[in-house]
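Trainee: Coordinates for the following, if possible.
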Amino acid sequence: MLLGVSGLGLLSGGAIAADDFVPGDKIFSGDAELGGTLTTGNSKSASIKGRLDMKHELGQWENKYLLEALYSENDDGDSEDSTVTQTYQAGIQGNYRFDPRRYLFANGNYFRDPSTGYNYTVTTALGYGHRLHHSDNAFIDVEIGPGYQYQRLIGAEAATSGVNSEDSLVLHSVLAMEYQIAEGSVLKQKFTADYGDKILARSESAITARIIGALRMKFAVTVRYDDQPLAGKKSTDTETTMTLLYGF
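Mentor: Reported below is the predicted structural model:
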C-alpha cells in the first residue's frame, strides 16, 4: 500500500467554491505527496513516489504548478537482474479568468518514462476553458485549444526506427469534474487528450475521504494511453495508489 501526504486545493470547508481558486483569503496553496511500498519474500519490490501540486491566485490570474516523480524496482527472485522504472512529470498552467465560468489558458507539460521507448514528451497548448456546470457540491470544466507535442526517443528505439524524435501539432482537450459525495468525501475525475499524428490520453480518477482535520485518505487510478506505441510496447499503462493526504 502506498502511503503519502497530499491535499485538495479546491475544497473550502465542506463545499466546493464557485470562484475561489485558492480557498479563503490566501493567494497560495499546495499539495504534497510522499509515499512508498516494500515487498519481500519470493519476489522483492520497492517504490517511492513524490508529488508537489501548487496553486497561486493573483487577481484574474490563476496559476498551477505540478512536480511528480515515481521510482520503482522489482526483482522476481529468479535472476540477479531487477527491473527499474523511473517516471517524472512537471507541468505549469496559467488561467486568465474573464468571469467565474470563462477563461483563457496556456500550459506546458513534461513527461519522462523510458519504459515507453521515449526519453521524454513535451506538450504545450493554449486555448479556451469553460465551467459547464457548478453547484454547491459539484463542478465540470472543459478546455480545448491548439498545441504542439515533441517526443524524444531513447537510443535503442531511435536506432531501430531510424529517427531521433517525433513531433506534431495537436488538439488539446481536457474534461475535469469534482463531486462532493458527503462532507469530507470527494470524487475527482480528469481526462486529458492530445489529438495529432496519434492520440496520447491520460485519465486520473480519485476518491478522497477525510480522516481528521486536514488529513485524508485517497484511492486513485491513473491510466495513460498511446494509440500508436512503439514496436514491442503496450498502448496502456495503469497506476493504482492508496495514499494519505495532507493539504497546506
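
Trainee: from here on, contacts and neighbour counts on C-alpha atoms
Mentor: Noted.

Trainee: residue ranges for the strands of the protein, please.
Mentor: 11-12, 15-16, 28-39, 44-58, 61-75, 83-97, 102-113, 118-135, 138-153, 165-182, 185-195, 199-212, 215-226, 236-247 (DSSP state E).

Trainee: Second input sequence below; structure requested for side-by-side comparison:
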Amino acid sequence: MQNRLLPLLYLIISSQAYSEDSITSRSVESSSTANSSLTVPKDDTQTTSTPSESDQQANSDTDSTEQGLTFEPTPPPPEEPPSTTEQHDTPTSSSNNEDIVTTPSENKDNAASDDGIDEELIAELLNEDDSSADDEKKDSDTKDSGKTAVKSKTAQTKSTESSVGSATWLPEIEFGYRSEQGNEDERSLNARLALSHISGRLRNSGSIKIYMKNEDGKEDERDQTYQLQSDYKISPRFYIYGNFKGIDSKYSSYFHDYTVSSGLGYQLTNTETLKIETELGPGYRYQEPNTDEIDDDDPIFPDNVAEPIIRASLTANWKPLDNTSFKFDGTMVSGSSNTRFNTEISIINYITEDIALKISQNIEHLSRVPNNLEKTDTILTINILYAPK
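Mentor: The predicted model follows:
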C-alpha cells in the first residue's frame, strides 16, 4: 500500500512545484518585458487658444483710445499677462502616453507562453486606452483654455463697454449757516447744490448758489448764482464746451449779470489723483446794474453792459490722500468795459464716506473800479459738504 501511495504523492508534489515555477517565471518575464520595453517620450506643446500679441496690442490700443474719449479718470496701465505657452515633457512612465516597442525574441516568448494569453495584445489595448484618455484630457484642457480666453476677452469687452457707455451721476449738497445775536441781530445762509452727469463723451454739469442775509429781522441781501456747462470730447485730450453763468440779485449792485461762452477745452491730465483742465473761447456778457442800491463802496459802474468777451478758465483737483482733496477753480472774463478774475481755492476733508468739511476762499479781482476802491474782495466760507458716491 505504501509503495502505491509514494509514487502518487511524489506526482502531486512535483505537479504543484511545476505550477509555482511556471507562475514565477511568467511574473519574471512580464516584469522583464515591462522594464526592457523602449519608451519614447513625447514633447507635447500646448498652446492655449488666446489672441496673439498683435491682437492683444490692438485691443489694448482700442480700449485705451475709447477710454480716453470719456471724461472718466484714466485707469493705470494693465499688467503684462503671463505667457500662455507652456511646454510639458511627458515623463517616461507606463501611465502616460508611450509607444512600447518589443523585440522579436520577446514576441516569441510572449507567443510561446503556456497560459494561452496574448500579453502583447493586452498591452496594446491598454496603451490605446491610455492614449485615448490622454487625448481626451488634452482636448478638454484645450477647450477649457479656449473658454477661459473667450471669457476673459468677453469680460474685457464688457468692462470697456461699461466704462465707455455707462452714465455717472455726481451730486453735491453744500450748506453753511451763521447766526449772531446780542447787540446785533444778524443771520446769514449760504448753500450750494451741484449735479454732474457723465455718459461716454458727453459731460453735463450744473450748480446753483444761494446767499441770504437777514439783519434786524429784515432781508438785507440775497443772491442766486447759476452755472450750466456741457462738454463733448473730440479726442483723448480736447473737448468742446458751452458755458452759461448768471447772477440774479434783488438788493446788491446788479439785477442781472449774465455770461455766455463757447470754445475749446484741453485736459492736461485726468487720473484718480490729479485732474487739470483748461478752457478758452469767445462769448458775450450782459450786465444790468441796480442803480437804486449802488453805494459809494460798491466797485461797479452805473452803466448797462452788453459786449463780446473772451473767457478763460483753469480747474485742478488734486487728491493726495483718500480722505483729503484740494480744488482750484479760476475764471477770467475780459471785455472792453472790465476784466474780472474769480478764483476759488478749497480744501475738502471727508469725515465719513459721504460727508466732508469744506473750507473755501473766494477771491474776486476787477481791473477797473470807481472812486479808487479796492480791486480785490475776499470771502472765506466753512461749510458741510454732502457728496454721495
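
Trainee: Got a TM-score for the two of them?
Mentor: Once superposed, the chains reach a TM-score of 0.79 (TM-score structural alignment, normalised by the length of structure 1), with 224 aligned residues with a C-alpha RMSD of 2.9 Å.

Trainee: quick one on the thing from earlier: can you put the strands of structure 1 in TSV and add mean neighbour count and distance to residue 22 of structure 1?
Mentor: Shown next, in TSV, are these (neighbours: other C-alpha atoms under 10 Å; distance: least, C-alpha to C-alpha, whole Å):
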stretch	mean neighbour count	distance to residue 22 of structure 1
strand 11-12	17	9
strand 15-16	20	11
strand 28-39	18	6
strand 44-58	18	6
strand 61-75	17	9
strand 83-97	17	13
strand 102-113	18	16
strand 118-135	18	17
strand 138-153	19	16
strand 165-182	18	15
strand 185-195	19	17
strand 199-212	17	19
strand 215-226	18	18
strand 236-247	17	12
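
Trainee: Make a markdown table out of those strands and add distance to residue 159 of structure 1.
Mentor: Formatted as a markdown table, these follow (distance: least, C-alpha to C-alpha, whole Å):
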| stretch | distance to residue 159 of structure 1 |
| --- | --- |
| strand 11-12 | 49 |
| strand 15-16 | 51 |
| strand 28-39 | 35 |
| strand 44-58 | 31 |
| strand 61-75 | 26 |
| strand 83-97 | 22 |
| strand 102-113 | 18 |
| strand 118-135 | 12 |
| strand 138-153 | 9 |
| strand 165-182 | 11 |
| strand 185-195 | 26 |
| strand 199-212 | 23 |
| strand 215-226 | 21 |
| strand 236-247 | 24 |
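
Trainee: Tell me who's in contact with the residue positioned nearest the centre of structure 2.
Mentor: Centroid-nearest residue in structure 2: residue 75, 5.2 Å away (criterion: C-alpha atoms, centre = their mean). Contacts here follow C-alpha atoms under 8 Å, 6 or more residues apart in numbering; on that basis residue 75 of structure 2 touches 271, 272.

Trainee: rerun at 10 Å
Mentor: Each residue near residue 75 of structure 2 by C-alpha atoms under 10 Å, 6 or more residues apart in numbering is listed here: 64, 67, 68, 270, 271, 272.

Trainee: Between these, which sits nearest residue 278 of structure 2?
Mentor: Closest approach to residue 278 of structure 2 among the contacts of residue 75 of structure 2 (C-alpha to C-alpha): residue 270, at 11.9 Å.

Trainee: Residue 36 of structure 1 pairs with which position in structure 2?
Mentor: Counting by TM-score structural alignment, residue 36 of structure 1 lines up with residue 177 in structure 2.

Trainee: Quick one: residues contacting that match.
Mentor: Residue 177 of structure 2 is in contact with 187, 188, 189, 190, 191, 211, 212, 381, 382, 383, 384, counting by C-alpha under 10 Å, 6+ apart.

Trainee: what's the closest non-adjacent residue to the counterpart of residue 193 of structure 1 in structure 2?
Mentor: Alignment note (TM-score structural alignment): residue 193 of structure 1 maps to residue 332 of structure 2. Excluding the flanking residues, the one nearest residue 332 of structure 2 by C-alpha to C-alpha, 6 or more residues apart in numbering is residue 341, at 4.6 Å.

Trainee: and what of residue 95 of structure 1?
Mentor: residue 105 (4.4 Å).

Trainee: The one you found is in contact with residue 146, isn't it?
Mentor: No: if you go by C-alpha atoms under 10 Å, residue 105 of structure 1 and residue 146 don't touch, sitting 11.0 Å apart.

Trainee: any shared contact partners between those two?
Mentor: With C-alpha under 10 Å, 6+ apart, residue 105 of structure 1 and residue 146 have common neighbours 125, 126, 127, 128.

Trainee: Which position in structure 2 pairs with the first one?
Mentor: When structure 2 is aligned by TM-score structural alignment, the residue opposite residue 125 of structure 1 is residue 261.

Trainee: Residue 112 of structure 1 now?
Mentor: Using TM-score structural alignment, residue 112 of structure 1 pairs with residue 248 in structure 2.

Trainee: Would you enumerate the residues in contact with the closest residue to that match other than its chain neighbours?
Mentor: Sequence neighbours aside, residue 256 is the residue nearest to residue 248 of structure 2 in space, at 4.9 Å (criterion: C-alpha to C-alpha, 6+ apart). Going by C-alpha under 10 Å, 6+ apart, residue 256 of structure 2 touches 246, 247, 248, 249, 250, 286, 287, 288, 289, 290.

Trainee: okay if I get those as TSV plus distance to residue 26 of structure 2?
Mentor: Formatted as TSV, the contacts of residue 256 of structure 2 follow (distance: C-alpha to C-alpha, whole Å):
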residue	distance to residue 26 of structure 2
246	105
247	107
248	109
249	112
250	115
286	111
287	113
288	116
289	118
290	119
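
Trainee: Shared with structure 1, which of these?
Mentor: Retained contacts for these in structure 1, judged by both residues aligned by TM-score structural alignment, their matches' C-alpha atoms under 10 Å, are 246, 247, 248, 249, 250, 286, 287, 288, 289, 290.

Trainee: The fourth one contacts residue 290, doesn't it?
Mentor: Yes: applying C-alpha under 10 Å as the test, residue 249 of structure 2 and residue 290 come out as touching, 8.8 Å apart.
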